[in-house]
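Undergrad: Pasting the sequence and the predicted coordinates here, then a few questions.
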Amino acid sequence: MEEFVSAGYGTGREALLAATVHVVARKGLRGLTYRAVAEIAGVNNSLVAHHFGNRDALIEAALEWSVSRSIGLSGLENLPSDKDDFCRTLMALIRENPDLQTFQYEMILEARRRPELAGAVRRLYESYISALSVGLSRLGIKGGPGAAQAAFAALDGLVLQLIAGVEEEGVERAIRYLWGVLAGSDEAGSLSSLEV
């Protein structure tokens, strides 16, 4: 069995959601069964059905949980005013919690095949963009929802690249560059400063 650390998730509903994220991140939706979730969480599989009723309710709840957890860990609503802290926080989130992002990308792709997930995925993006908009506003960065959506699109792509195995240093450079652009810093320079 794959290693799964449930520390900090409790033993009830939250542990089941964390286990669901882990299973889907490692095995895709085809590997998502009540039995697989229960095994990872260390409970009887009837407990999964008791808490969620059906597989789709489990998937939607896990998606909402993963987004909430990811936003909290990333500090998007309370962005640091320093680009080094910003970069360090985002890179740590991805390194320490790759299953959160992998699960979300699995759900985004699955929504293309299963339209009933489209609403949950739309809420995923709305939540991230809203949190980032709050964070940018607190720093006095103007541009409103459009700036937040553009910035999140860039971050979303960079996170996907990192999960896909793209060179970490390049992703870090791009995050720092994005921070400079958002903050209106002269340090952002031109696109050639990314040393692509």
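TA: Looks like it came in fine.
Undergrad: can we go C-alpha only for contacts and neighbour counts from here?
TA: Noted.
Undergrad: Compute the distance from the centre of the helix or strand harbouring R88 to the centre of its chain.
TA: Assigning secondary structure by DSSP states H and E places R88 in helix 83-96. Put simply, helix 83-96 sits 13 Å off its chain's centre (CA atoms, centre = their mean, to the nearest Å).
Undergrad: Mind giving me the packing neighbours of it?
TA: helix 55-74, helix 144-163, helix 168-183 (3 or more CA pairs under 8 Å, 6 or more residues apart in numbering; DSSP states H and E).
Undergrad: buried set for the first one?
TA: Looking back up the chat, that one is helix 55-74. Neighbour counts using 16 or more other CA atoms under 10 Å place 58-67, 70-71, 74 of helix 55-74 among the buried residues.
Undergrad: before we move on, what about the last one?
TA: For helix 168-183, burial by neighbour count (16+ other CA under 10 Å) applies to 170-183.
Undergrad: Can you tell me which residue sits nearest the middle of the protein?
TA: Among the residues of the chain, the one closest to the centroid is Q101, at 3.9 Å (CA atoms, centre = their mean).
Undergrad: which SSE is that one in?
TA: Going by DSSP H and E, Q101 is part of helix 98-113.
Undergrad: Any chance you could list what contacts that helix?
TA: 21-22, 24-26, 28-29, 63, 66-67, 70, 94, 117-118, 121, 159-160, 163 (CA atoms under 8 Å, 6 or more residues apart in numbering).
Undergrad: The same query, at a cut-off of 7 Å, please.
TA: Outside helix 98-113, the residues that touch it by CA atoms under 7 Å, 6 or more residues apart in numbering are V21, H22, V24, A25, G28, L63, S66, S70, L117, A118, V121.
Undergrad: that older thread, which of the buried residues of helix 55-74 sit farthest apart?
TA: L58 and S74 (23.8 Å; CA to CA).
Undergrad: how many other residues sit next to the residue lying closest to I40 once chain neighbours are set aside?
TA: Spatially, and ignoring its direct neighbours in sequence, I40 is nearest to A19 (5.7 Å; CA to CA, 6 or more residues apart in numbering). Residues contacting A19 under the criterion other CA atoms under 10 Å number 25.
Undergrad: ok, and here's another one to check against it:
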Amino acid sequence: MATDRINKYGKGREALLEATVSVVAERGLQGLTFRAVAELAGVNNTLISHHFGTKDALLHEAVAWATARSIRLSDLSAAEIVNEDFARNLVELVAREPQLQIFQYEFVLESRRRPDLREEAVALYEGYIEALEVALIRQGHTNTKPLARAVFAALDGLVIQQLTVADAGVVREAIECIGQLLEANLARKNAQENLSGTGGRPG
């Protein structure tokens, strides 16, 4: 059993962060201890202490790692359009690595109880929103900051639904609807700009 854990997580720094994410996803932040991470990773407690020093340091590193990994895998900033491919990839990511998303939700909820975590929780969300804004600007949208926040709120809520109460297929269809709404918004903006360019006279 211990050999299986070592094969899965290894002994490197990133592997320990991945094990940390899994512990929090399964047990919540109250269950995060060096011992729990060590048991899951199949290593000695002292190795984790050597890499991170304190439990809070381990947690902060894990948040940064999980957020960066999630943004990279979902490819938010590189998304050309929220379409069928984007929807399928996001749903598959959540299904493949649910602990990655659950960990982040656990952390954000804990920031309600621990004000010292709030700044980092805000930064976590702003990282996603900024990545989405990059994509929206490239697509030609305006008022991109609030739009990115609204789109991310919808995607975030759908991820929670997939993790808890909704079928993956239902979530995928809903994500595709977000893409259709964005396309309609962009088409309306372009139509208004064309009208303005002709003095408000169609044709």
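TA: Alright, I've got the coordinates. Keep in mind it's a predicted model, so treat the numbers as computed, not measured.
Undergrad: give the contact list for T33 of the second structure.
TA: Here T33 of the second structure is in contact with K55 (CA under 7 Å, 6+ apart).
Undergrad: check which helix or strand covers the aligned residue in the second structure for E126 of the first structure.
TA: Structural alignment places E126 of the first structure opposite E126 in the second structure (criterion: TM-score structural alignment). In this structure, E126 of the second structure sits in helix 118-139 according to DSSP H and E.
Undergrad: quick one, what contacts I129 of the first structure?
TA: Taking CA under 7 Å, 6+ apart as the test, what I129 of the first structure contacts is A148, Q149, F152.
Undergrad: quick revisit: make JSON lines from the contacts of helix 98-113 of the first structure and add distance to S6 of the first structure to it.
TA: As requested, the contacts of helix 98-113 of the first structure are exported to JSON lines (distance: CA to CA, whole Å):
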{"residue": "V21", "distance to S6 of the first structure": "11"}
{"residue": "H22", "distance to S6 of the first structure": "10"}
{"residue": "V24", "distance to S6 of the first structure": "15"}
{"residue": "A25", "distance to S6 of the first structure": "15"}
{"residue": "G28", "distance to S6 of the first structure": "19"}
{"residue": "L63", "distance to S6 of the first structure": "17"}
{"residue": "S66", "distance to S6 of the first structure": "14"}
{"residue": "S70", "distance to S6 of the first structure": "16"}
{"residue": "L117", "distance to S6 of the first structure": "26"}
{"residue": "A118", "distance to S6 of the first structure": "29"}
{"residue": "V121", "distance to S6 of the first structure": "25"}
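Undergrad: Which pair in these has the greatest spatial separation?
TA: Distance extremes for these: the farthest pair is H22 and A118 at 21.2 Å, using CA to CA.
Undergrad: Distance to D84 of the first structure added to the helices and strands packed on helix 83-96 of the first structure, as TSV?
TA: Output for these, formatted as TSV (distance: least, CA to CA, whole Å):
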stretch	distance to D84 of the first structure
helix 55-74	14
helix 144-163	15
helix 168-183	7
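Undergrad: Relative to S81 of the first structure, which of those helices is closest?
TA: Comparing those by CA to CA, helix 168-183 comes nearest, at 8.9 Å.
Undergrad: Quick one: average offset of that closest one versus the second structure, please.
TA: Superposed on the second structure, helix 168-183 of the first structure shows a mean distance to its aligned partners of 1.4 Å (mean CA distance after the TM-score superposition for the first structure).
Undergrad: same question, stretch 146-160 of the first structure
TA: Relative to the second structure, stretch 146-160 of the first structure is 0.6 Å off (mean CA distance after the TM-score superposition for the first structure).
Undergrad: got a list of contacts for that stretch?
TA: Under CA under 7 Å, 6+ apart, the answer for stretch 146-160 of the first structure is I129, L132, S133, V171.
Undergrad: Next, the buried residues of it.
TA: Here stretch 146-160 of the first structure shows A147, A148, Q149, A151, F152, L155, L158, V159, L160 as buried, counting by 16+ other CA under 10 Å.
Undergrad: wait, E60 of the first structure sits on G119?
TA: No. Using CA atoms under 7 Å as the test, E60 of the first structure is too far from G119 to be in contact (9.5 Å).
Undergrad: Can you get me a residue count around I94 of the first structure?
TA: 20.
Undergrad: next one: G53 of the first structure
TA: Around G53 of the first structure there are 12 residues (other CA under 10 Å).
Undergrad: and what of Q162 of the second structure?
TA: 20.
Undergrad: was I right about it contacting V171?
TA: Yes. Q162 of the second structure is within contact range of V171, at 6.4 Å (criterion: CA under 7 Å).
Undergrad: so how far is G157 of the first structure from A183 of the first structure?
TA: 20 Å (CA to CA, to the nearest Å).
Undergrad: Thanks again, I'm all set now.
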